[in-house]
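**Student:** Sequence unavailable; structure follows:
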């Protein structure tokens, strides 16, 4: 369950985000990745590097206001940061030891969705291909 639940959370995230119409879906996801980039600021354990990382993800988020690719890059950066925190022992949720590992598994799922352009997955839920539903929007 340690490995399956984060994947399911990533898929659920993409499904819920699919309820938001473009271009608001992209802009909202840019804000989400910016927030994720600051998640470790209050106790991540990497000192000043936490600020540098937050600045890098904030840049990706800013560029992500107009580009799904940058949002995907931001989530991939966060994946790497999660792995470092899991190895060092400073989890994203202090009382949940493997929370950074879970985040590192979930984030690439979200990143792949973003790198595909954040398509609406509601067509899949309704039994249609994603491309067919995207044409309806």
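**Tutor:** Perfect, thanks for sending it. Everything numeric here is computed off the predicted structure, so don't read it as measured data.

**Student:** For the rest of this, base every contact and every neighbour count on C-alpha atoms.
**Tutor:** OK.

**Student:** longest helix in this protein, by residue count?
**Tutor:** Among the segments of the chain that qualify as a helix by DSSP state H, the longest is helix 68-88.

**Student:** Would you agree residue 45 is in contact with residue 87?
**Tutor:** No: the pair residue 45 and residue 87 fails to qualify as a contact (C-alpha atoms under 8 Å) at a distance of 11.6 Å.

**Student:** okay, now the one to match up with it:
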């Protein structure tokens, strides 16, 4: 259950976010990855590296306002940061020892969806290509 629940949370996140219309869906996801980038800031246990990671995540999220690719990269960066915290730092939820591990399992599910350009629920079900929305990193 420790490994299945985070996958389920990632799938639920994708399902709910896929209900939003573009370009709002992309922009909301950019804001979400920015928030995830600052999740450990107040006690992650990795000192000044917490600020450096938050700055990097903020830049990637800003680029994500116009690019699904950057949002996916942001979630993958956060996955790596979760692993670092699971191994050496403090958990993302202070009273849940394996919460960073759970987050590291959940985040790649979201990243994969983002790297597919965040298809809508209809596109997911029908396996259609996402509606053409300008993604500056695609060109």
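**Tutor:** Arrived safely, thanks for sending. Just so it is clear, the structure is predicted and the values come from calculations on it, not from any experiment.

**Student:** How much space separates residue 133 of structure 1 from residue 98 of structure 1?
**Tutor:** Noted for residue 133 of structure 1: a distance of 37 Å to residue 98 of structure 1, by C-alpha to C-alpha, to the nearest Å.

**Student:** nope, residue 14 of structure 1 is what I meant
**Tutor:** In terms of C-alpha to C-alpha, residue 14 of structure 1 sits 22 Å off from residue 98 of structure 1.

**Student:** what ranges do the helices span in structure 1?
**Tutor:** Listed in chain order, the helices found in structure 1 under DSSP H are 4-17, 24-37, 49-64, 68-88, 99-115, 122-125, 130-136.

**Student:** As a markdown table, those with mean neighbour count would be great.
**Tutor:** Below are the helices of structure 1 laid out as a markdown table (neighbours: other C-alpha atoms under 10 Å):
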| stretch | mean neighbour count |
| --- | --- |
| helix 4-17 | 17 |
| helix 24-37 | 20 |
| helix 49-64 | 19 |
| helix 68-88 | 22 |
| helix 99-115 | 23 |
| helix 122-125 | 16 |
| helix 130-136 | 12 |
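
**Student:** per the alignment, residue 41 of structure 1 corresponds to what in structure 2?
**Tutor:** Matched by TM-score structural alignment, residue 41 of structure 1 corresponds to residue 41 in structure 2.

**Student:** Contact partners for the nearest residue in space to residue 120 of structure 2 that is not next to it in sequence?
**Tutor:** Closest residue to residue 120 of structure 2 in three dimensions, ignoring its sequence neighbours and counting by C-alpha to C-alpha, 6 or more residues apart in numbering: residue 18, at 4.3 Å. In this structure, residue 18 of structure 2 makes contact with 25, 118, 119, 120, 121, judged by C-alpha atoms under 8 Å, 6 or more residues apart in numbering.

**Student:** mind redoing it with 10 Å?
**Tutor:** Taking C-alpha atoms under 10 Å, 6 or more residues apart in numbering as the criterion, residue 18 of structure 2 is in contact with 12, 25, 26, 113, 118, 119, 120, 121, 122, 123, 124.
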